[in-house]
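Student: sequence first, then the predicted structure:
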Amino acid sequence: MSLAPGTPVGRYVIRRKLAEGGMAEIFLAQSHGPEGFEKQVVIKRIRSALADDPSFVQMFIAEARVASKLNHANVVHIFDFDRHEDSYYLAMEYVRGKSLAELHRRARLLQRPFPPVLAAQICLEVARGLAYAHRLTEHGQPLGLVHRDVTPHNVLVSYEGAVKLTDFGIAKASNRASTAGMLKGKFAYMAPEQARGEPVDSRTDLFALGITLWELLTGARLFDGDSDLAVLRAVQEREIRSPSAVSRAVDPALAEVVMTVLQRDPARRFQSATELERRLLTYVIGAPRAPEDTDVGLFIRSLFPDEAAAEEDTEPMGPLQLVPGVGPTSSRPQPTAGSGGLQQTRADTYGRLLQRTLPSGSVSPVLEDEALAPTRPPPSRRSSAATAPGGRQSVVTEAPVEETRVLAAQSGARRRRTILATLGLAVLLGVAGIAFLAGRTDSRPESFPPERPGPAGPLALAPPAPPRAPEAPAPTPPAPPRTDAPATPPASPGLLAVKAQPWGRLFVDGKAAGDVEGSRRYPLAPGTHTLRLMNGKKTRTWTVDIESGKTVTREHSFLEE
């Protein structure tokens, strides 16, 4: 069962789902604390279907143990590890950006070549993170840590240009045993010794990073095939062409670095990630012609302008508030008197505030003019709600915590009422004074000056005009009876679930519907639709009948063709 927005998970509250894979779900969440402290995190949670698999649970716990030891600018930080209900979860750093795989795919869709200098810059950052992980020690002894899954999907690039390696889920320390001959990792990014099930070391990660760099420079896949077995055979046997022979934009000096790291014999590769990092850094220092040439953030923002702008325009979420009595609450202790923290509010059925509890512990009634403002935030404010068992609702809203703001609002309302009362009293006194003076004038007619004689002769008065008869309103013709039949409400849409491995671009009735990587769902109108899923030159087509309120699933693996 997935986690709905507003669900408390330990000391975090779920905001929304970010991604979903075959083994885990990824959520954006927020932690909060006293004095307005807040921090966005990512929650990685084992899928419920795998929570009962001891081997997978142990692998997830091993990831937590390994990742908790890592603290480097080029590695995603792990903040917490705990259990929620029947599943384990990791709380990790939230990187506002895209994966390197998404970055590369968008560049291909826009037909923009990936600048070689930027490709080298990104990969030297990854090499720097790997160098740190490879030399990690415990109690003075080297762990011999190997990532074993260095792929574009596991390299995150922020909109500000930060590069971070993530997902140490299958990382292996040399002092821990593993099953002989077991293959772990993505086949297209495996080193030959890893594909053969032989022992791996730090040089295995360098080969995988070399594949990633080769593909960024050329825009093509280095190892592919019609099946997993064909991909593994290509890793072992296919000729590796120099990237400068595939693309003229690649400098021969950079191509030499790539070809060294892609040697099938580990002894002929660079012997450490630090050595690779230094070779790439030497190239990056000498190649750029302007500072913008190595600005990774500028490049990713140019590829995803709308997404980057949306992240920049997002206002702070503010402290989370679980409205009491209407849904599940967190197990965190309530704020005590004198401490900052969450406010409790009580509202009527129209969402108007009736009372609130201040951080000092006192209950403050809401003035009438304040109560007119609903507690539900406008669309521009962040809020979410989740339905709990039993039909109750847990509302997550943003609430200020400064008591002074409440007191200021009360003081302002009192000041407004005082001003209005003073103005009303002044008006009443003015009216009474005028009436008093008028009474004195009527009782003393001699005070008026004598009338001056008017002109001789009678004064002719115009006869009064006869009153105008009110105009009768024009009769309104009766509306003709409606003969059209009542409109039939449109049928509710159905759902199309598409699963593609490794990825594909979906067309529905000839119109592009976006890329599918893993699985995606699309609401479609009831009826017959034609689907086309493409991966390069490979194509898979279907004809599906969508029914209202029902889900139709289609899946295809291009790896098996």
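Tutor: Okay, I see it.

Student: C-alpha from now on. contacts and neighbour counts both.
Tutor: Fine.

Student: for the stretch 51-200 of the chain, what spans make up the strands?
Tutor: Along the stretch 51-200 of the chain, the segments classed as strands by DSSP state E, counting those that start in this stretch run 78-84, 87-93, 97-99, 137-138, 141-142, 155-158, 163-165.

Student: winner for burial among those?
Tutor: strand 163-165 (a mean of 26; mean count of other C-alpha atoms under 10 Å).

Student: which helices and strands does that one pack with?
Tutor: Under the contact definition 3 or more C-alpha pairs under 8 Å, 6 or more residues apart in numbering; DSSP states H and E, strand 163-165 sits against helix 116-134, strand 155-158.

Student: save those as CSV, and put in distance to residue 173 too.
Tutor: Shown next, in CSV, are those (distance: least, C-alpha to C-alpha, whole Å):
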stretch, distance to residue 173
helix 116-134, 9
strand 155-158, 21
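
Student: these: which one's closest to residue 106?
Tutor: Set against residue 106 and scored by C-alpha to C-alpha, these come closest in strand 155-158, at 13.4 Å.

Student: continuing past the lengthiest helix in the chain, what's the next helix or strand?
Tutor: Determined from DSSP state H, the single longest helix within the chain is helix 403-443. Next along the chain after helix 403-443, taking DSSP states H and E as the criterion, comes strand 494-508.

Student: in that following strand, what's buried?
Tutor: 494-496, 498-501, 503-508 (16 or more other C-alpha atoms under 10 Å).

Student: in addition, the following structure is provided for comparison:
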Amino acid sequence: MDKRPTDAAGTQLPARIGRYRIESELGRGGMAVVYRAVLDGPRGFAKQVCLKRILPGSADDPLMVEMFEREARIAATLQHANVVQLFDFDLHEGTPFLVMELVEGPSLWQVFGAACAAGRPLPPDVACGIVTQVLAGLHHVHTRTRDGKPLGLVHRDISLHNILVSRAGEVKVADFGIARATQLGERTRTGVLKGKLAYIAPEYAATGRADARADLFSAGVVLHELLSGRRRTPPATDAEGLGWVLHPEFQPLEELRPDLPDALAAAVRSLVARLPGDRPDDAAQAAALLAAAQPPAGAAEIARCLERLLPAGSTPPAEPTRPGSLEGSGGTLPTPSPFDPTLTRRPTGAELAPPLVRSEFTPDASTAVPEPPAAWPSRRHRALWVAGGVAVLIAAAVAVWIVPGPGGAGTAAVHLRLRPHLGPLAGAAGRAGQGLRPSLHGPDPADGRD
């Protein structure tokens, strides 16, 4: 009788889930667990796969099940070398699970962390080669059709965490748990903003709607981080984060990396433009823009760079973490995706030790760049600017009704309403604006009028 595999704590893992034999646990979060598994067949056939299963405690949550099923529906429409492939979707003892391609290699987050630990950013051709492959995968996602009609797929969660790099230098876009497809019956709940704060496009934060150009913004943030060696670290509070997302600022690559071609810095600047109309029209155009500015490295060179940074059999460098929980750090917006890779992604190589659970604040920029230039605004000045931006946003996002009070024309009541699609961010702005909701000698406006 075969010995049952165990997790890091020594707890026995299930021997099988459906027709898949479980070999080891790759990662676990609050809502899902990820296994390395094998599909066995006759005459010695065996295929290694990645199996994701909702944890028992989350299987009764309709939202979690909906997210899981959404990922299956969307991933089933995709077939591209730069997108993690879905092989199967089934139920085991009433709990759904996904079976996907197993990528032997680290996440781009771990590659970035290794580069930070080495004290230097990725070479520009390697960084552009990685993002060019990401854009190729995104172009496939964005251009899927059904019966001749665009599916309207948008990933909405492109980040260092959701990009995998194989040992062969192949780059894969992963984790479609919060992707959206307008033609597959998908819809976003009012007031729910999904994704990681550092990568969210301003128009998505402002309106709750996103098209393919929002994914281009996220890819541009990834490229800026890879080239600069600096994380785009969100502010510590939601109130600051609101203005920070709606009015993104990036220190110019010309200042951080004077060795880079001007055309490359300009290409990155266009990807992270605040207005979607100022970005490339689609992922193919963005890839062409990058290729014209910096010839991208191919898979072989990416593989060699990966081997230098994270040799096979080595342990990834420890990643610094910010004290406190993920939810309380202000670095990650609440997301209902059961596959948040900040909690579940581990290296698939058996020889690599699992990384620490970490927040969006890591690796910190200081691991790569000792200190920012003197010209960069002070934290106090940035805080004042952000506070002003939040005040302007509150003023723009409210509706004011003047209603007659019992005292006649000189009596009024003021009612403020925040735009509901700002979701979690609106809550912070709302709390900041509570003091601006007075009743001027008249009745409380919450009298049935809306």
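Tutor: Alright, I've got the coordinates. Just so it is clear, the model here is predicted, and its values are computed rather than measured.

Student: which one, of the strands of the stretch 51-200 of structure 1, ends up nearest to residue 41 of structure 1?
Tutor: strand 87-93 (5.4 Å).

Student: so where in structure 2 does the closest one end up aligned?
Tutor: Taken onto structure 2 by TM-score structural alignment, strand 87-93 of structure 1 occupies residues 95-101 there.

Student: of the buried residues of strand 494-508 of structure 1, closest to residue 184 of structure 1?
Tutor: Distance ranking of the buried residues of strand 494-508 of structure 1 against residue 184 of structure 1, using C-alpha to C-alpha, places residue 501 first at 17.1 Å.

Student: isn't the closest one right up against residue 517?
Tutor: Yes: applying C-alpha atoms under 8 Å, one finds residue 501 of structure 1 in contact with residue 517, separated by 6.8 Å.

Student: tally of neighbours for the nearest residue to residue 383 of structure 2 once chain neighbours are set aside?
Tutor: In space, and not counting its chain neighbours, residue 383 of structure 2 is closest to residue 240: 7.3 Å by C-alpha to C-alpha, 6 or more residues apart in numbering. Residue 240 of structure 2 is flanked by 24 other residues according to other C-alpha atoms under 10 Å.

Student: and residue 240 of structure 2? What does it align with in structure 1?
Tutor: Checking TM-score structural alignment: residue 240 of structure 2 goes with residue 230.

Student: next one: residue 275 of structure 2
Tutor: Aligned partner of residue 275 of structure 2 by TM-score structural alignment: residue 265.

Student: distance check, that match against residue 556 of structure 1.
Tutor: 35 Å (C-alpha to C-alpha, to the nearest Å).

Student: which of these two has more neighbours?
Tutor: The neighbour count for residue 265 of structure 1 versus residue 556, taken as other C-alpha under 10 Å, is higher for residue 556 (17 against 12).

Student: so the strand or helix carrying that one versus strand 494-508, what angle?
Tutor: For residue 556 of structure 1, the host element (DSSP H and E) is strand 551-557. For strand 551-557 of structure 1 against strand 494-508, the angle by axes from the mean of the first three to the mean of the last three C-alpha atoms, to 10 degrees is 40 degrees.

Student: run through who's touching strand 551-557 of structure 1.
Tutor: Residues outside strand 551-557 of structure 1 that contact it (C-alpha atoms under 8 Å, 6 or more residues apart in numbering): 494-502, 540, 544, 546.

Student: from those residues, pick the one nearest residue 190 of structure 1.
Tutor: Nearest member of the contacts of strand 551-557 of structure 1 to residue 190 of structure 1, counting by C-alpha to C-alpha, is residue 502, at 15.5 Å.

Student: could you pull out the helices in the stretch 201-350 of structure 1 for me?
Tutor: In the stretch 201-350 of structure 1, the helices defined using DSSP state H, counting those that start in this stretch lie at 202-218, 228-237, 243-246, 252-261, 273-286, 296-303, 305-313.

Student: of the ones you listed, which approaches residue 36 of structure 1 most closely?
Tutor: Here helix 305-313 is closest among the helices of the stretch 201-350 of structure 1 (C-alpha to C-alpha), at 20.3 Å.

Student: just the buried positions in the closest one, please.
Tutor: For helix 305-313 of structure 1, burial by neighbour count (16+ other C-alpha under 10 Å) applies to residue 308.

Student: same question, stretch 102-121 of structure 1
Tutor: 103-104, 107, 114-121.

Student: need the residues you listed in JSON lines (columns: distance to residue 437 of structure 1).
Tutor: JSON lines is the format used below for the buried residues of stretch 102-121 of structure 1 (distance: C-alpha to C-alpha, whole Å):
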{"residue": "103", "distance to residue 437 of structure 1": "86"}
{"residue": "104", "distance to residue 437 of structure 1": "90"}
{"residue": "107", "distance to residue 437 of structure 1": "88"}
{"residue": "114", "distance to residue 437 of structure 1": "91"}
{"residue": "115", "distance to residue 437 of structure 1": "92"}
{"residue": "116", "distance to residue 437 of structure 1": "95"}
{"residue": "117", "distance to residue 437 of structure 1": "93"}
{"residue": "118", "distance to residue 437 of structure 1": "90"}
{"residue": "119", "distance to residue 437 of structure 1": "93"}
{"residue": "120", "distance to residue 437 of structure 1": "95"}
{"residue": "121", "distance to residue 437 of structure 1": "92"}
